[in-house]
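Visitor: Quick one, what's the 3D model for this:
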Amino acid sequence: MSQSANVIYLKDYKVPAYLLEQTTLKFELYPTETLVSSSLSFVRNPECTEHNPALTLLGHEDLELVALSLNGKALAESAWQREGETMIVAGVPESFTLDVVTRILPQENTALEGLYLSDGMYCTQCEAEGFRRITFYPDRPDVMSVFTTTVEADQAQFPVLLSNGNPVASGQTENGRHWVTWEDPFPKPAYLFALVAGDLTHIEDHFTTASGRDVLLRIYAEAKDLDKLEYAMESLKRAMRWDEEVYGREYDLDIYMIVAVDFFNMGAMENKGLNVFNTSCVLAHPSTTTDAAFQRVEGVVAHEYFHNWSGNRVTCRDWFQLSLKEGFTVFRDAEFSADTNSRTVKRVEDVALLRTAQFAEDAGPMSHPIRPESFIEISNFYTLTVYEKGAEVVRMIRTLLGEAMFRKGSDLYFERHDGQAVTTDDFVKAMEDASGRDLSQFKRWYSQAGTPELTFSDHFDAASGRYTLSVAQRCPATPGQPEKLPYHMPLAVGLIGADGQEVTLDNGATTQILELTDSEQSFVFEGLAEKPVPSLLRGFSAPVKFSYPYTQAQLMFLMAHDTDGFARWDASQQLVVGIMHQLMAAREQGDALQLPEDLVTAFRAVLTDTQLDPAMVAKVLTLPSEAYLAELASCIDVDAIHEVRCFLRSALAEALEPEWLATYNAHQTVGSYSPDAESIAHRSLKNLALSYLMALETDASLTLAMQQYESSDNMTDMQAAFSLVVHSGFSEAAAQLLGDFYQRWQNESLVVNQWFAIQATDPKPGALARVKALLQHPAFDRRNPNKLRALIGNFCAQNKVNFHAADGSGYNFLAEQILLLNQQNPQVASRLLTPLTGWKKYPENRQILMKQALEQIMACKDLSKDVYEVVSKSLA
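Guide: Just a heads-up that it's a prediction; the model follows:
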């Protein structure tokens, strides 16, 4: 099937012919069907220059039209045309009311878009184009309307009926049914519509805004999960206060609601006043939730709340502008998390994700700018590029302008565009107008794809005391963009003298922001007594790859003396990566692998420095992941990467065994569990030490892990020990814990997902057979995206040594799963495809097998748009 005719281009954007002033909806929920009645009040758009334009509505191909009338008069079939998802109604007046009745079957909606059932609860997901599965509508983000929604259902089965805005009326009807009407006074596009109906319970609280308004806060879930909602509520209140203090943004409705849903394609959705969340992003309890999951809950709750302004009150004109709301909001939630926890650790975690996954995306067949030029299926562009790289671009604007001017720019942006659907150009223009800065060259970040590469060199003139730092920038070719123009970017730089002291620079500080605008540029520092060691890209001031000819001694020097947390961590990563490359070269030559004593010295110095933040020590001493090493490689040797990393882990464990044991004992937390930054730091370092000790595979290390598993009062420590034992060579102990862990937590769906994930990522041989067996496990539900990601997604993306088995069995397995999911849930299917898309970076034998798997998928005659786009671009 060819989808090439369905490509949508940014250059083809046209304003809507009609604006929608009022949307009135009624949902009648019945066991076998749902009737949706909509009354839409249209008016001609004065910005549309087309003469007598027809009305264009969008509705999914499976949507059943029951009735259609214009100004109260039924329309004959000859008055409208329907082709694919498009309905055209010609000959409409300047202003009119269109009434539409549709019949939908939520219980059969496995795509989890539009209105569907999640374990007996009705819920919606309308971003990006789910609303067209509900009714015929101008389903585009630049058509904004005030909504009034009435939901009617059986009262016993669905006692809770929710929608956007404030509740304004309710009542009962005959036959045990009831209804609630919700009114949202703020115009919004259809993608922000939400409806939930179910047998739910909730916790509630109140928040008083800076202006003194009282806001009712409610978080809904199934009764069994009521004890897991308090942390999300506390996170919400912290986010609301932070947004007032940092951005001056108050909440605007009388009530703010969150609902936890188990079947959900995404993490969460910022629907106006009624956020629908994946359970994994809202439920949190010490006994069932790890530290990382607690932090994810806090970050996602904040993210969706911040969308109330950066996404809802000001939304995107078209889906090419998706990063307008997502990049800005990811930046905002990252800053919130940094202020709430450890700023340096948060920065390191974000950079690690960017370097590993987003850089790989930039280098792959789906590479696109943060403002794409075209797409076939918009769901494929909810990417790390749009979100994470988009956030980095906003961060660079803040760095270039400074905090005060950036705040002035955001205030102007919100004031100027409140209630509008706008573009990334509008955002940048607000920043320019507020600051007086010209950002025209900077905007290339929005239109050029790929990861820029910087090459640094330097020269020191001892006679004059002049130090010159030179940098060249280039950006590799990406699909459709063979040539790139120079970027404008901030480079945060520090200089460190031989005594370990930082040099005071021209701005009177120890870090200076240099602005790179040319392909090649030099920066001069005067008055130095000796050649310094440069500390480059502090705080990761630009999302780029960079190189400087550091020696191992210089990297160890930076690890010891650099005051910038990111730069210190990055020095450790560069040091270890360099050594791992040397070991891989030795392996290829058939030489015995040897642990460099310098690395042991560097690790020991960090490990025994009690003045350092334990969280940062854990980050510095964590070996680069196999995924990051693969991203760095021009040709990925999966087996070499895995073998060398395992060797290094075991060798460092043996060389530093006493230090690891001392560290493990020194960072035991006492008292009841708390997800605060300090406690998390101690647990992270303690469990890193345990992971090194378990690499020794001694009876003593197994005893330590088993004791931790049995005595843990929190899921962080229990899961750390559990995972280490399961992934070890202690098969009897692993089998024991697998049975015990499932027995304890079989009624906790999110914990069972971790049980699946830990088995899926077990690097020992035979992983695929184990995964296939787990597909038949009673707890595995193929309809649930969380289960699919936990088992299939983790095996294919994280268990590289087994997924990339030489016989291609992993590739065939993924192709089979994609074809099964292609019609059931196209969104999830296309996202699970990612491990096959980088096939050109592997050796020829694996390339052939990966390409065959892609061709097997491509041969399917009924591919969804989602899957077709990814596969066709991968094979191009």
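Visitor: When you work out contacts or count neighbours from here on, use the C-alpha atoms and nothing else.
Guide: Fine.
Visitor: Quick check: P372 is in a helix.
Guide: No. The assignment for P372, made by DSSP: H, G, I helix; E, B strand; the rest coil, is coil rather than a helix.
Visitor: any idea how far it lies from Y382?
Guide: Look at P372 and Y382: by Cα to Cα, to the nearest Å, they are 11 Å apart.
Visitor: Before we compare anything, build this one as well:
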Amino acid sequence: MREGQAQVIHRLDYQAPAFWIATVDLTFDLDPAKTLITAKHAVKRNPAQAHGPLVLLGEELTPLRVLIDGEPVSFRQEGHELIIEAPDRDFELTLRNTCAPEKNTALSGLYTSGGSFFTQCEAEGFRRITYFLDRPDVMAVYTVTLRADKAKYPILLANGNLLEQGDLDGGKHFAKWHDPFPKPSYLFAVVAGDLVAREQRITTRSGKEHLLQVFVRRGDLDKTEHAMNSLIASIIWDEARFNLPLDLERFMVVGVSDFNMGAMENKGLNIFNTSALLASPATATDADFQRIEAIVAHEYFHNWTGNRVTCRDWFQLSLKEGLTVFRDREFSMDMAGSDSARAVQRIQQVRNLRAIQFPEDAGSMAHSVRPDSYTEINNFYTATVYEKGAEVVGMYQTLLGREGFAKGMALYFQRHDGQAVTCDDFAAAMADANPDSPLSTRLEQFKRWYSQPGTPHISARGEYDAAAHRYTLVLSQRNGKATEPQLIPVRMGLVGHEGQALPLQLEGDIEARGTETVLLLEKAEQTFTFINVLVDPTPSLLRGFSAPVLLEDGLSDPELLTLLRFDSDAFNRWEASQRLGLKRILRAVQGGHALQLDHAYLEAMRAVLRHPQLDAAFKAEALRLPDAAYIAEQLEVVDPQAIHASVEAAWDQLAQALRGDWEWAFEAHQVKGGYRPVAEDAGRRALANLALAMLVRESTRTGEPVWPGRAYQQVKDANNMTERFGALAALVNAHAGLADAALSHFHQQFAHEALVVDKWFMLQARAPERDGKVFERAKKLLQHPGFTLKNPNRARSLLVQLCNMNPGAFHRADAGGYVLWAEQVAAMDAINPQLAARLARAMDRWTTLAEPYRGAAQVALQRLAERSSLSNDVREIVTKALEGASK
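Guide: Below you'll find the predicted structure:
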């Protein structure tokens, strides 16, 4: 489907619908080629709106009949609208239409995958099933009857509770489902297919029994135990932490390999991408296990934050997504256990934010957490809405404390259960539940986080008066995309040169606040004076990354080394290691010379690696260099190849200088016994894999065969995917001589495991570029018999990884990367516009590129924009990217 002239939707234009739909009764006669849908709606006029026709939305549908109170009525179609003259009273509307699921390659609405039926209705997929008021503020109670061939589709699922099921004539059967909770159409779901289930009955704190089911295709049942355990843990946690119970008789999770998203929170019937659901030690890494736990939790937590209380309109998307990401983060940190494991979780969250959201904030698709306008809503399922939105929710908890935040959540549900509401409603509940908090008097300023795009920059400078024992800290904020100062909570402490945590007593305070406090930066510039500071301190600012900002504090290497050695905040210890590496890389890139790591830095990294008290997982994070995307964000003009060369040189020198230490780390952190996806073991494997990567890199440079040989043996013999894939990555990323043999062996062993083959493609697309070999290999992989654009996982594993995540391979002086990008965006757009739009985002920051990359990127964008057949999804992104050149 190619779309017409795109319409810009504005938040301030919101109006309630002219009609409400109270109940929906749907009957599906399922057939891959032509499914018949009969819909009966109880329609009520909205007395607050002017009278007029009923306008329903539908796409790729064939209307057959329209009845009002059982009598046929006339209707007309205008584009995607079905227009019906409706009486000035409540009435029953009956619609009959067909759709073609097997032709639905966009994977939005009702479609087929692997011989089964699935749905994806968020954001606007329900209109591809039947004509409807497809908007989130129209909430109805649904009853659904599914009819299908029993042999082909023995499992028939829909939202809610199962009312009845039975056999029909002609080898068919039916199932009738009822969801007692009003919901918007985007939460509707049906599934029909030949599936098997892992089942578990649980009794919740209220004493009610519930049936939990995880449905997958035959052959994958053994990979569902972790997902089931994660679901049970999520149910227990949400009831204990926020007093939010499971509210249906059953909760179902279904896995499908063709899915545009990670998962979808349809009420009581969550549909998951198999990559976010299936795991076994043989096929999934520690990162996969962790991701599955988080996503299962995320979708379950949506049952309240998104389903029971939903969005009034799509501009409020972060109301559910940002809040639920925050909740799944809190869950994951609680599940991690130790303080160190919690800190590693936070470090990984911030890495992701800086690698994806910060560039988005600075790029052509920059938007606020609550946007003011959009053309295609699918393009606003972004890191800003999700990750930055979660940071905003985290700042509520920082300002209110854990207990105050819980009070705000309780008031939010008390006020709004069963409603479609706004971000303002959430903010008001938080403030009203905590009338004595700093938030209550600064609420309007805090809400600028929702309305102002861009990443705030905080500058900090400190001065110590030894004679007066006073330390003066001046904080200032700026944001080129914002007009007014934001309320920024800065969690901080002061560290003595011998590592002591210093008492914090602000001028005017009667006594010290302890050794950590939260400063509220609410003006363009503020001064904070600490008294009774007995030694010259090093400031430890933004502890735990208390706000999503860029910090410029001008700390020297000795001060950063003090924080790295002594800071009681694990996040800021990690941050010190990152900044030490970042300073050296930036000096080389900006100076136009080859990077040479100094002795002090190398010794600091050696000290981290050998530190007897630091956890292995923390060491693995602290020893990683900053991501290329984050490095690029520090530069006004970006030379991707200069960044790539400096990062690779840094890795080479770390591998060479710490050779003996890496050998010790690899041997000392082997995990004995069977595989367990627990934080302690995962940390040991992470550090051992990093050490192996360094050893293979150094051995490849010197031509020594021992470590590449050991890595190849580990590829063949490891008893879990984390170690097997870590060894394969070590060979591929080092361009070792055994890499091709290892890749061949790995593919042959796992050719029948689609998710593992995705890893195989991804690894080759993400490998550090060397002499154009990675790019050329990726081009050849497009012709591999196992590659297809029709499967989102497979397309992402190669093209999105190459173009969006591997700047060293993508940005080429000969423009080959941009030519490939434009070709593949166009090809993918003809199949799946949502997926194509994700790939198109590779050019968000093209205006910051140095020449010749900038000019070549502009040519590629212009050629793509000239295509008349682009979807609205892709056209919006390409148009905004080109508009960025004139700003």
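Visitor: Overlay the chains and give the TM-score.
Guide: The TM-score (TM-score structural alignment, normalised by the length of the first structure) is 0.97; 861 aligned residues with a Cα RMSD of 1.3 Å.
Visitor: picking up where we left off before, of P372 and Y382 of the first structure, which one has the most company?
Guide: P372 (22 against 15; other Cα atoms under 10 Å).
Visitor: Quick one: residues contacting that one.
Guide: P372 of the first structure sits next to L10, F320, S447 when contact means Cα atoms under 8 Å, 6 or more residues apart in numbering.
Visitor: which residue lines up with T468 of the first structure in the second structure?
Guide: Counting by TM-score structural alignment, T468 of the first structure corresponds to T472 in the second structure.
Visitor: likewise D318 of the first structure?
Guide: Checking TM-score structural alignment: D318 of the first structure goes with D313.
Visitor: And T86 of the first structure, by the same measure?
Guide: Under TM-score structural alignment, T86 of the first structure pairs with E81 in the second structure.
Visitor: Based on its surroundings, how many neighbours for its match?
Guide: The burial count for E81 of the second structure: 17, using other Cα under 10 Å.
Visitor: Check P640 of the second structure too.
Guide: Quick note: P640 of the second structure (other Cα under 10 Å) scores 23 neighbours.
Visitor: and the equivalent of it over in the first structure, what is it in contact with?
Guide: Under the alignment (TM-score structural alignment), P640 of the second structure maps onto V638 of the first structure. Residues near V638 of the first structure by Cα under 8 Å, 6+ apart: A630, K800, V801, H804.
Visitor: how far away is the residue in the first structure sticking out farthest from the centre from L505 of the first structure?
Guide: Here the centre of the first structure is the reference, and by Cα atoms, centre = their mean the most remote residue is A463, at 51.3 Å. Going from A463 of the first structure to L505 of the first structure by Cα to Cα gives 19 Å.
Visitor: which residues in the stretch 651-800 of the first structure form helices?
Guide: Counting by DSSP state H, counting those that start in this stretch, the stretch 651-800 of the first structure has helices at residues 657-666, 677-695, 699-711, 715-726, 731-745, 749-760, 767-774, 785-788, 794-798, 800-803.
Visitor: for the first structure, what's the longest helix?
Guide: helix 565-589 (DSSP state H).
Visitor: what's in contact with stretch 570-589 of the second structure?
Guide: For stretch 570-589 of the second structure, using Cα under 8 Å, 6+ apart, the contacting residues are 340, 343-344, 346-347, 540-545, 557, 560-561, 563-567, 594-595, 597, 601, 605, 618, 621-626, 631, 642-643, 646-647, 650.
Visitor: Tell me the residues of the first structure aligned with that stretch.
Guide: Counting by TM-score structural alignment, stretch 570-589 of the second structure corresponds to 565-584 in the first structure.
Visitor: Please identify the buried residues of the matching stretch?
Guide: Residues of stretch 565-584 of the first structure classed as buried: 565-577, 579-581, 583-584 (neighbour count, 16 or more other Cα atoms under 10 Å).
Visitor: just to revisit the earlier point, redo the contacts of V638 of the first structure as TSV? Include distance to L35 of the first structure and neighbour count.
Guide: Listed next are these as TSV, based on distance: Cα to Cα, whole Å; neighbours: other Cα atoms under 10 Å:
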residue	distance to L35 of the first structure	neighbour count
A630	51	19
K800	47	22
V801	50	25
H804	48	23
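Visitor: for L768 of the first structure, what are its contacts?
Guide: A760, F795, N802, F803, G810.
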